[in-house]
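Visitor: Prediction below, plus the sequence it came from.
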Amino acid sequence: METRIGLPRPPAEPEPASFPLLASLAPVLGAGGLWLLLQTPTVLVFALLGPVIALASLGDGRRVRRRRRRRETERWRVEIAHVAARIDAALDQRREAMAAAHPGAREIAGRAAHDPHRWRRSAGDAVPIVLGIGALPSGVAVEGEVPATDELARSVGAAAEAERLRSFAAVVHGPVVVDARDGLGIVGQRRVALAAARAAVVQVLDAVPPDAAEVIAPDDPAWDWLTAAPHPLHREPGSAVRVVGDGLEATVAIAARASALPRECRVVMHVALDSARLGSRALEPAALAEREAADAALTLALAAEHAGIRRAGVVPAHVDLEALPVATGGLAATFLVADGPIELDLVREGPHAVVGGTTGSGKSELLLAWIAAMATGRSTAEVSFLLVDFKGGASFGPLAGLAHCVGVMTDLDDVGARRAIESLRAELRRRERVLADQGARAVEQASGLPRLVIVVDEFAAMLQELPDLHRLFVDLAARGRSLGVHLVLCTQRPSEAVRDALLANCGIRISLRVTDEHDAVAITGTAEAATIPLAARGRCVVRVSGGATRAAQAAIASPAHLAALVAHAAGQPGPPRPWCAPLPARLPLALVQADTVDGVRLGLVDLPAQQRVAPLVWRPGVDGPLLAIGGTSSGRSSLADLLAGQLGCEVVDREDALWDALHPEEHAGGALVVDDVDLQLSRLGEEQQSRVCQLLAGRMRDGSAVALTARRVPSSMGQIAPLAELRILLRIASRQEHVVAGGAGHLHDGSLLPGAGWLRDERIQLALPDARAPRRAPRSVPMPTGPAAIVLGAGVAAPRLAHAARPGERSSLGDADVVVGTVAEWEAAWGELDRLRADRPVVVLGVDERQLRQVLRLAPPVPPMRSAPAWVLERGRFERLRYLSSEATGTG
């Protein structure tokens, strides 16, 4: 149907104004008449008005004409712009109509599966395909002529504009359509020609229903994406794709030159990177990437399934696990479907498996379905599962409560990885012992030993964080077959994560969609998995024991199915766990059940290498002295309370109480618990510190029950720290101090909770004390009565005594009960104080250790006198005075 659009009236030159003859003669005739009447020559001047009026009239005419020319020009431009807009609208309408009648390849590839316009072709109808966008007759005609002789029309270019509009309106850029039955040959560089050929083939498959034709494609990997289409597919040598049905044969072929095309290709298109030529017509060619074509093929398969059309050998787009048969024997499981259900057995075809697939490809759903299929119909005595998920544990959440599941490991740190390594190696040793005890060579010949399937999601992420685990998995892969341990390793980048040492033992290989051909080849040996479309979640390529690859669809285990499986297995006994649960963050003492009562219960120790958690008991006579080192809020003071409560002693947490506790007279084989010994030592003078360390070392060497806690190990503890045969390391702020304290650098953890720590590189958790233990108070004695010598410090007033003398007053010494003097007075009476203390006590008031040494040359070790203002030296020992009045000390 043709659309006709008329041109506006062309611009016309205005008629020129006529000469004002009468207006010019009127003043002349009037002036002549006045002169004849009045005979006055001056009136003849009015005759000059005639030429003036003539000139003015001519100027005004020209002005009016120019105005009319401008108005005419503006009218033309407005009307011709309106015509141009009408032409644009008509061309847009034609383009939209053409696009609606013949959508391009990309529009067809993007159609929804339930699109109602698909497969409406009847037998004998043409099979239109769009080759690209090119110039086509528009059916829009511009009518009207513009005279070439008109001066104004020429000046505004009206004729040229009209001719331009006619040319513009005559052509529209729309889809260039040919009938696929005529055969299409595409000539050009292979990669470009293939893209154009894919676009043509997708359009043919979208037009011809799968139950009305079959596809014959070249035996070339470039056409592997056709396997997802619902049309019956046959492969043969050649370079042409043929869609053949009743009364239909559509051929699409590619070649490097036109002479190499099949004879049935009557339409030949030459293509380049971004242009094409169909005969003499230039095109913007239609093209599809291989992934786009694969997506379109999958959409066609979904559409066929929606329409109830199914051909033999087509992989379904969706499979429910509960609809598949339950496999028996070994670890056989049916969770994949190709042209029929696929049964995979880790025992027969494994012993291990590797699964590759990028995010969104359906890895987690495949693993859930596989585990569920293996657990169905089998008891916990036959199979158990250890699930490892480095995505936070969400993948295996629905199966965490399954009786067969011995644990779900998530996001291990270094400590957790070490624990896992030791526990799994211990599991291998345990299985070897079971086989040896039963005289069996393999797990099939043994009883009471269920197979263990270790399923790892995000294997590459785990190895990146914890590279030491790779050797463990290589060991598991090498020894797993006879011991009944099987691995299922899932990763996004198998070419990087699964090395040859592991891959060699993986007989089952499954690749879901991957983005890199190297990853697809690394698993299945072909790049087919790299062409799986994005929308094909669960679609995979399977290769078993080095055989041929097969395209398959992974089944989906619905939440209801998994919940029913968990509920059905709930009553079964739990299988042996490879390791115990982690140590608790808070441990009441009542939960520490020791086998022997001859010891002090400390807490629990994690022994992953023995697959058990054992009570931690300190036996002082066997284990020797104990030293616990930890920072603020690490639990060291709670440990002191725990020890003192069970040993029946007090906690020493003051330097003056420590001085008293270490006095030889105080030692009667009792226990000694010292809290913050490093802090107490730092408050002592150099001589006192040396004395305390010497006495404390003696107590530690003689077999006494000595327990010390410290924040760190300073140089002041250099004599006593090595004597602690049992060393507990709690949380320490820096790695350097952890190493100095005797710990391994790789075990340092600044985030340990209170009570958590290390003992001989084994993780421990200390128990909480039942109650706070009493603290040892410094020893004190009352003020002595009778004769005494008193030493006064600076600022201390002398007590008022009835019978008192000053040092050096020899005449009265024999009768004086008390001799009182300052440090200076006693120094002046040199040696007198040493003579007096032989038969009477010496009271020291407000004197520091240095001053006392000046006046007592042969005194026993001086205590830390800064902790108390008054002391008494009696029977070779310093004691604190229990009470002094303000009169005695002068301090008020």
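Guide: Sure, I can see it.

Visitor: For the rest of this, base every contact and every neighbour count on C-alpha atoms.
Guide: Fine.

Visitor: Provide a list of residues in contact with the closest residue to residue 798 other than its chain neighbours.
Guide: Nearest residue to residue 798, sequence neighbours excluded (CA to CA, 6 or more residues apart in numbering): residue 888, at 6.7 Å. Contacts were defined as CA atoms under 8 Å, 6 or more residues apart in numbering; by that measure residue 888 touches 797, 798, 799, 800.

Visitor: here comes the other one, which I'd like you to weigh against the first:
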Amino acid sequence: MTDAATSLEALPALHVPPLPTEPARSPFPWLATAAPVAGAVAIWAITGSVVSLAFAALGPLVAIAAVLDARRTARRTRRRQLVHREGEFGRLRSEVARRHDLERVAAWRRSPPARALASHGAPAWSFPLPEAVVVGSGIVRSRLSIEGVRVEDPDAVRLAADAAVLADAPVCAPLAGGIGFVGEPALARASARAAIVQVAEATDPSRCRIVGPSTAWDWLVDLPHRSSTADAAVLRVVEAVAGAGVSDAAASARAEVGDRDGAVIAVAPDAASLPPGVRTVVEVMAPRSALLHVIGADSRALEPELLSQAEAGRATDRLARIAARAGIASGPAVLPDSIGLGGLLPAPDPTADRSSLSATIGVGADGPVAIDLVAGPHAIVAGTSGSGKSELLVAWIAAMAARYAPDRVAFLLVDFKGGAAFEPVRVLPHAVGLVTDLDEDEAARAVESIRAELRHRERVLAESGARSITELSGAVTLPRLVVVVDEFQAMMERFAELGAVVADVAARGRSLGVHLVLAAQRPNGVVREQVSANCGIRMSLRVLDRADGVAVLGVDGAERLDPSRPGRALVDPGDGRVVEFQSALAARAEIAGIAAAHAGSAPPRRPWLDPLPSSIGPDDVDAVLGADGAGGGAVDSTGSAALILGVADEPAAQRRIVATWTPAVDGALVVLGAQGSGRTALIEALAMQVARRHGTAAVLRVEGARSAVWDALATLRRRTTGQAGPDEEASAVRLVLVDDVELRFAGWPEEHRLAALEALGELIRASRAGGPAVALAAGRSAALGSAVRDGAAVHVLLRHASRGDLVHAGGDGRLHRGAAPPGAGQWRGHPAQFLRADRPTAPAPRVEAPPLRFDTARPVAVASARPGVDADAIGRIAPEVELIRLADGPDAARRARHAIDSGGGGVVIVGDADAWAADWGLAAAARSRADLVVHGSGPESRALVRDAGILPLLDVDRDQCWFTGVDRTTERAAWPVA
């Protein structure tokens, strides 16, 4: 069949046969009926013969017969017309089917399926990429049309509708905007292969490049479409791994979707995993069933075009031979723009020794690129932002972890971009820690811990008699430690002291099994010369400045790497040869699989412990110390009872130690810290320990009302000086707690405040000589008196308001943390977390002073700040006594002197400070022969009592007074209520 014969345009138009016309209804022949009747009547009138009237009936009979005959003839004619039209319709249907066959053949010849391309001879290569590819067969719109269709003709309408669609025709999908094939992987890949082969058949290899992932797409590298010209069209093939999400596929295809000179063919398990922007989706549901979804159009069913991998391989071989005969050079192998790590991963090697850390991290022109870090023994990785530097580090870590067990390699991760870069590999059992720029204290711990790790490895080698880690026997557990640093320049800017540690590791790491991978945007000028001299492995992703690439590799080219292809890099694996390669991308699902493969392995030894917890209770110490902690029990090295303060962190020794306080040896304890820093919680934890050993009576809290605090200090002072009474001697107080020292004596009279501080100083001195232990808590050291500051040698430093306050208190300013949790502080130069305990609920202690009673056997002298009011009150509560008011004048003073000199009772003399001071003789007589009552403050007591010393402190919220009786001791008493 020739093209001319199959050309639809050369065929005449099709017309629907006309509908047969309805026959006209014949009118009744009234004249023919009336004429015989009229003739019969005329004959009868002429002849008079009645018989002639019979002919009148012939007219109607003839007329009726004529009408019936006309109708029968019309029906016969219409039947003949309908039979003729049906025949015409049959011939029209046959013509429609014939023309559909012609159109179908022409469509398949114009858009042949991938499987039939080989039978078409040499391809007619053109440029650019084809507009569309065949994705299957189904119903499409036909170019055939039928003229003369009328709405009232249902047969014609149905025939026109059938003629407008073409079944079993090629269904094409536009390449613009990308095509996504989704479904079960085997079916989706087979459908995508058919589309790729069609593009390869249609596009000039010298001006087209077809690239794709390595896994399941190896046959693509045999295609001759490897053009590297600047104007080459690019067909990018990507495949999203199930569970990896949209980002893995989008990372490679985002730049090409919608590009006029490029296209994307994507394969994914579902439409949600396709790269963003894909406009056409072929959903392959079964080998003979699929749906085509195009944005802006209705979905349509089709039978998908499928091509096996063997058929695709034969097609690529055929195209390669044709290209070779045409003189089109294949050129070097084109690097994939994206490659998954899964296809490069080896099986775990349980027999791997410490002699190698080889790992395949990408694909170069000659195949997979493997890097052995042991041969380095350190590496420098350069790359500007967005070049894929972090992804390369993650893939490298995952590749090493896939092959080597945690007892052969461990990773210490340092990320100065917040920690997100290494988040995917934290699930690996090989990961022993992550340091970020979000926690400066953790970074400082890393400095000391790495130094300690080097010392630990030196000890292990020395004990084993080995010169390097490779000589250790398999029975010794010492994995190689790979320290991976992302954004090395940021780390050095924040912690310059790390430079010495890095240089030490670079110099001694080879034999000790510690390796550095230092990644920076611009390593030039950041990595010291003594470090770079030991970094045999050099990598550079895209850099902005030629000098940066030359500084790392010694050659240029890194600045010319394509910015639209993250992961493209140059590497010198240590042999001086620089090769270009595409680094692999490690999907989270692949990393999770690596972690699961080593789930049964023992975790590696960590170079440092986790940060101390934010809260430690008295019963949590053993759990916090763990197996690596250095304990301290309830007894210290001298055998004296010790109290646990908390847990200190010693990163330089890679351990935690218990902070203890032995009062008999250390003396008094001072806890300093800002409000809310955990001072009270710590001294309560000490109280809990003492109470558990000796009972609750062994703890004395100096707190409560002023009178209670004063009396407690006075009792303790008498005990320390040997002046305690029998009841006080029987007391078994072992721990004295004074919280909020700077507030405890606030508002006291100066002489009482100084006396209280002096009493605390005596208690502190006595604590070393067998007295009760003393623990004080205050906000600032300046709030303590000199006796307290000088006498307390042991200081617990909690969080301070400022670094200056901490340094003034004797702490290390480098350990200052403004946002430290309660209980966090430092102990003897080490960071520490101190104990916390809740205080038992109990009312604040108060001293109930006995009520004042007037002794009628002796005169009573009252010095009052309000003599009139107090005299009236005494008169009401003791009407039987004689009341003398010194304010009444000289006569009252003479009466008072007489009453005192006579020594008679029942007399109460009331005066203010001025009245008693004015008559010093009367005051002297009262001090020697009368009971004294002071209801006031300092002026009243000095005017009447004078040399009685410091009087007991009165509560400000109660009406109290001082009473001096016969024994001349002054006591606190409650002023009587009238």
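Guide: Here it is on my side, so go on. This one's a predicted model, so the numbers in the text were calculated from it and none came from an experiment.

Visitor: ok, longest helix in the second structure?
Guide: Identified as the longest helix of the second structure according to DSSP state H is helix 58-110.

Visitor: picking up where we left off before, so which strand or helix has the residue nearest to residue 798 of the first structure?
Guide: Using DSSP states H and E, residue 888 of the first structure maps to helix 886-889.

Visitor: Check the offset of that helix from the chain's centre.
Guide: Averaging C-alpha positions (CA atoms, centre = their mean, to the nearest Å) puts helix 886-889 of the first structure 73 Å from its chain's average.

Visitor: For residue 750 of the first structure, see how far away residue 735 of the first structure is.
Guide: According to CA to CA, to the nearest Å, residue 735 of the first structure and residue 750 of the first structure sit 8 Å apart.

Visitor: Revised request: answer the last question for residue 730 of the first structure.
Guide: Separation of residue 730 of the first structure from residue 750 of the first structure (CA to CA): 9 Å.

Visitor: neighbour count winner among those two?
Guide: Just comparing residue 730 of the first structure and residue 750: by other CA atoms under 10 Å the higher neighbour count belongs to residue 730, 32 against 14.

Visitor: what's the counterpart of that one in the second structure?
Guide: Following TM-score structural alignment, the counterpart assigned to residue 730 of the first structure within the second structure is residue 798.

Visitor: Not counting stretch 554-571 of the first structure itself, show me its contacts.
Guide: Identification of contacts with stretch 554-571 of the first structure by CA under 8 Å, 6+ apart yields 318-322, 335-337, 365-366, 368-369, 372, 376, 379, 398-399, 401-404, 538-540.

Visitor: What subset of those residues is buried?
Guide: 318-319, 321-322, 335-337, 365-366, 368-369, 372, 376, 379, 399, 401-404, 538-540 (16 or more other CA atoms under 10 Å).

Visitor: Just those residues: which are in helices?
Guide: 365, 366, 368, 369, 372.

Visitor: since we're on residue 902 of the second structure, how many residues are nearby?
Guide: Residues near residue 902 of the second structure, counting by other CA under 10 Å: 12.

Visitor: And for residue 819 of the second structure?
Guide: Residues near residue 819 of the second structure, counting by other CA under 10 Å, number 11.

Visitor: What does it correspond to in the first structure?
Guide: Using TM-score structural alignment, residue 819 of the second structure pairs with residue 751 in the first structure.

Visitor: How about the match of residue 730 of the first structure: what's its closest non-neighbour residue?
Guide: residue 825 (4.0 Å).

Visitor: The strand or helix carrying the one you found against the first structure, how far on average?
Guide: Taking DSSP H and E as the definition, one finds residue 825 of the second structure inside strand 824-827. Once fitted to the first structure, strand 824-827 of the second structure is off its aligned match by 1.9 Å on average (mean CA distance after the TM-score superposition for the first structure).

Visitor: hmm, back to that, state the span of the first structure onto which the longest helix of the second structure is aligned.
Guide: So helix 58-110 of the second structure sits over no part of the first structure, by TM-score structural alignment.

Visitor: Could you tell me the angle between the very next helix or strand once past that helix and helix 58-110?
Guide: Downstream of helix 58-110 of the second structure, the first helix or strand assigned by DSSP H and E is strand 132-141. On the basis of axes from the mean of the first three to the mean of the last three CA atoms, to 10 degrees, strand 132-141 of the second structure is oriented at 170 degrees to helix 58-110.

Visitor: how close does residue 597 of the first structure sit to residue 618 of the first structure?
Guide: Per CA to CA, residue 597 of the first structure is found 10 Å from residue 618 of the first structure.

Visitor: out of these two, which sits in the more crowded spot?
Guide: Neighbours of residue 597 of the first structure and residue 618, each counted by other CA under 10 Å, are more numerous for residue 618; the result is 20 against 10.

Visitor: Now do the same for residue 785 of the second structure: its match in the first structure.
Guide: Match for residue 785 of the second structure (TM-score structural alignment): residue 717.

Visitor: Can you tell me the element the residue nearest to its match when sequence neighbours are not counted falls in?
Guide: The shortest distance from residue 717 of the first structure to any non-neighbouring residue, by CA to CA, 6+ apart, is to residue 678 (7.0 Å). Assigned by DSSP H and E, residue 678 of the first structure belongs to helix 677-682.

Visitor: One more: residue 622 of the second structure?
Guide: Using DSSP H and E, the element containing residue 622 of the second structure is helix 621-625.

Visitor: Spatially central residue in the second structure, please.
Guide: Geometric centre of the second structure, nearest residue: residue 420, 7.4 Å, by CA atoms, centre = their mean.
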